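J.: Curious how this folds, go ahead:
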Amino acid sequence: MKIIAMIPARYSASRFPGKLMQDLGGKPVILRTYEAAINTQLFSEVYVVSDSEIIASVIRQAGGKVIISEKEHECGSDRIAEAVTNLETDIVVNVQGDEPFIDKVSLAKLIDVFKKDNKKEVDLASLKVALKTKEDIENPNHVKVITDVNNMAIYFSRSVIPYHRDTNVSVTYFKHKGVYAFRKQALIDFYNTPMTPLEASEKIEAIRYQEIGKKIKMVETTVESIGIDTPEDLEKAKKQLKL
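T.: Here you go, the predicted model:
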């Protein structure tokens, strides 16, 4: 089974333009992420997929592999799908370009889902983490996920799901972390399908996979990695790097 990592890396970012090229301990954020992915030793190959020659140049100078997107893309899955179309691989892991502190243990758990899936019933694997506070549970920026008894995703929403009608029943709420491992065909099918109605409503790409019949296995993690979405996040990352 060939397993590769794809790191989607857009230069533009609405909240923090050029964030992937910001300095983090003497290296750009995207280079830190690329090196961290290599150092996990989980992947046959690691690629950065970008729309920017600035980002591409940094990775190439470090001896890394880059694929330049030919089209404009609204989400990471589309960008990765275009890139893997002509690559020989079985499993593709989406590593977030703005998360340089890669959680190797969680990624290994995602890959293990496919190693154990002898019947090839799982199309995607992704991560979930428990939400602890009422503020986090009600925050629409935190995508919630509910699963069946086998940890297969039932639905994703920015709303509070499940609705806690009977307060005598204990409920654990889970946030979906946007880290995926895909079978290659699932990515291609997603790419060849226009945005679906529920996906368009919620603005959650995982829903498109469900609307076209793909099965998503959720894996629980307790690790909340630092994602760099704002200048404040970058300062947190700098402190983390010095620990």
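J.: from here on, contacts and neighbour counts on C-alpha atoms
T.: Noted.
J.: any idea which residue sits dead centre in this structure?
T.: residue 179 (2.6 Å; CA atoms, centre = their mean).
J.: and it, helix, strand or coil?
T.: At residue 179 the chain is in strand, as set by DSSP: H, G, I helix; E, B strand; the rest coil.
J.: Look up the closest residue to residue 234, ignoring the ones flanking it.
T.: residue 228 (5.6 Å; CA to CA, 6 or more residues apart in numbering).
J.: got it, and residue 130?
T.: According to CA to CA, 6+ apart, the nearest residue to residue 130 is residue 174 (4.4 Å).
J.: So for the helix or strand where residue 39 lies, what gets flagged as buried?
T.: Assigned by DSSP states H and E, residue 39 falls within helix 29-40. Of the residues in helix 29-40, 29-38 count as buried by neighbour count, 16 or more other CA atoms under 10 Å.
J.: compare with the first, here's sequence two:
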Amino acid sequence: MKAVGIIPSRYASSRFPGKPLIDLKGKSMIQRVYENASKATLLDEVIVATDDQRIYDHVLGFGGKVRMTAEHHPSGTDRCGEVAREIEADIIINIQGDEPLVNPNQLDALLSAFNDPAVHIATLGSPNISSDDLTNPNRIKIVTNAFGNALYFSRSAVPNDFHFKGNAQTFYPFLKHIGLYAYRKSCLLELVLLEPSKLEQVESLEQLRWLYYGYSIRVIETSIETPNIDVPEDVEKVLNLL
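T.: Purely as a prediction, here's the structure:
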């Protein structure tokens, strides 16, 4: 079973243009993501997928593998799908290009889900969730079923504990979503053909499209969570951890 990690990387970020190439103590962000991902024992190959010549040349410069993709992709999933069509692979893992401290053990845990032939999509959830996380719309919450598959993802606190008598957080295993996804290649090529759903547009969560059309998403529990760089203010916390 060949597993390939794809790192979608765009230069034109509205909130932080050029962030893949920012310097983080002597290495660019995209290089740090690439090198950390390459340490995952279950990954056979790592490829950067970009639409920018500067990123393309930079990745080649540090010895990485890179593919040029179209500019029009609305999401990283679509960019991964373009590369997936062109390569030999059984499993594709979409690695966030703005997480320079991505942990290879986290990637291996996610890829191990595919030892179960029933799994076609997998993601991660963390039980390390605070009351602030529950009310923060930028922290995505997951509800799972008895088999570890996602029932729903939401920016709201789910399940709602309005009628619960007691401390819901000590009673129910709330999960915070960790935004890494892995797919069987055949499944990913189906996902990128799906029309957006109204449900995902209301929550602004792409994975709800997959649930809406009947796909199952296995949720693997992890205690590992690494910071991402979304805006310039996020850089300092990553530098402190390097």
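J.: Could you tell me the TM-score of the two chains?
T.: The TM-score (TM-score structural alignment, normalised by the length of structure 2) is 0.93; 238 aligned residues with a CA RMSD of 1.4 Å.
J.: rewinding a little: and the helix or strand hosting the residue nearest to residue 130 of structure 1, what other elements does it pack with?
T.: Under the criterion of DSSP H and E, residue 174 of structure 1 resides in strand 173-183. Applying 3 or more CA pairs under 8 Å, 6 or more residues apart in numbering; DSSP states H and E, one finds that strand 173-183 of structure 1 makes contact with strand 91-94, helix 104-116, strand 124-131, strand 144-147.
J.: Of the ones you listed, give the one that comes closest to residue 183 of structure 1.
T.: Counting by CA to CA, residue 183 of structure 1 lies closest to strand 91-94 out of those; the figure is 4.8 Å.
J.: any idea which residue of structure 1 is furthest from its center?
T.: residue 168 (34.6 Å).
J.: Which of the three states applies to it?
T.: Per three-state DSSP, residue 168 of structure 1 ends up coil.
J.: Residue 210 of structure 1 too?
T.: Quick answer, by three-state DSSP: residue 210 of structure 1 is helix.
J.: In structure 1, which residues correspond to the helix or strand containing residue 152 of structure 2?
T.: In this structure, residue 152 of structure 2 sits in strand 150-154 according to DSSP H and E. Across structure 1, the stretch matching strand 150-154 of structure 2 (TM-score structural alignment) is residues 153-157.
J.: Check how far that stretch sits from its aligned residues in structure 2, on average.
T.: Between stretch 153-157 of structure 1 and its aligned stretch in structure 2, the superposed structures give an average distance of 0.6 Å (mean CA distance after the TM-score superposition for structure 1).
J.: How far off centre is that stretch?
T.: How far stretch 153-157 of structure 1 lies from its chain's middle: 16 Å, per CA atoms, centre = their mean, to the nearest Å.
J.: now stretch 236-243 of structure 1
T.: So, by CA atoms, centre = their mean, the centroid of stretch 236-243 of structure 1 is 22 Å from its chain's centroid.
J.: Stretch 89-105 of structure 2 too?
T.: 7 Å.
J.: cool, and stretch 133-142 of structure 2?
T.: Distance of stretch 133-142 of structure 2 from its chain centroid, counting by CA atoms, centre = their mean, is 16 Å.
J.: So residue 56 of structure 2 sits against residue 63, correct?
T.: No: Residue 56 of structure 2 lies out of contact with residue 63 (CA atoms under 8 Å); the separation is 11.0 Å.
J.: Which one's more surrounded, those two?
T.: Per other CA atoms under 10 Å, whichever of residue 56 of structure 2 and residue 63 has more neighbours is residue 56, with 19 against 10.
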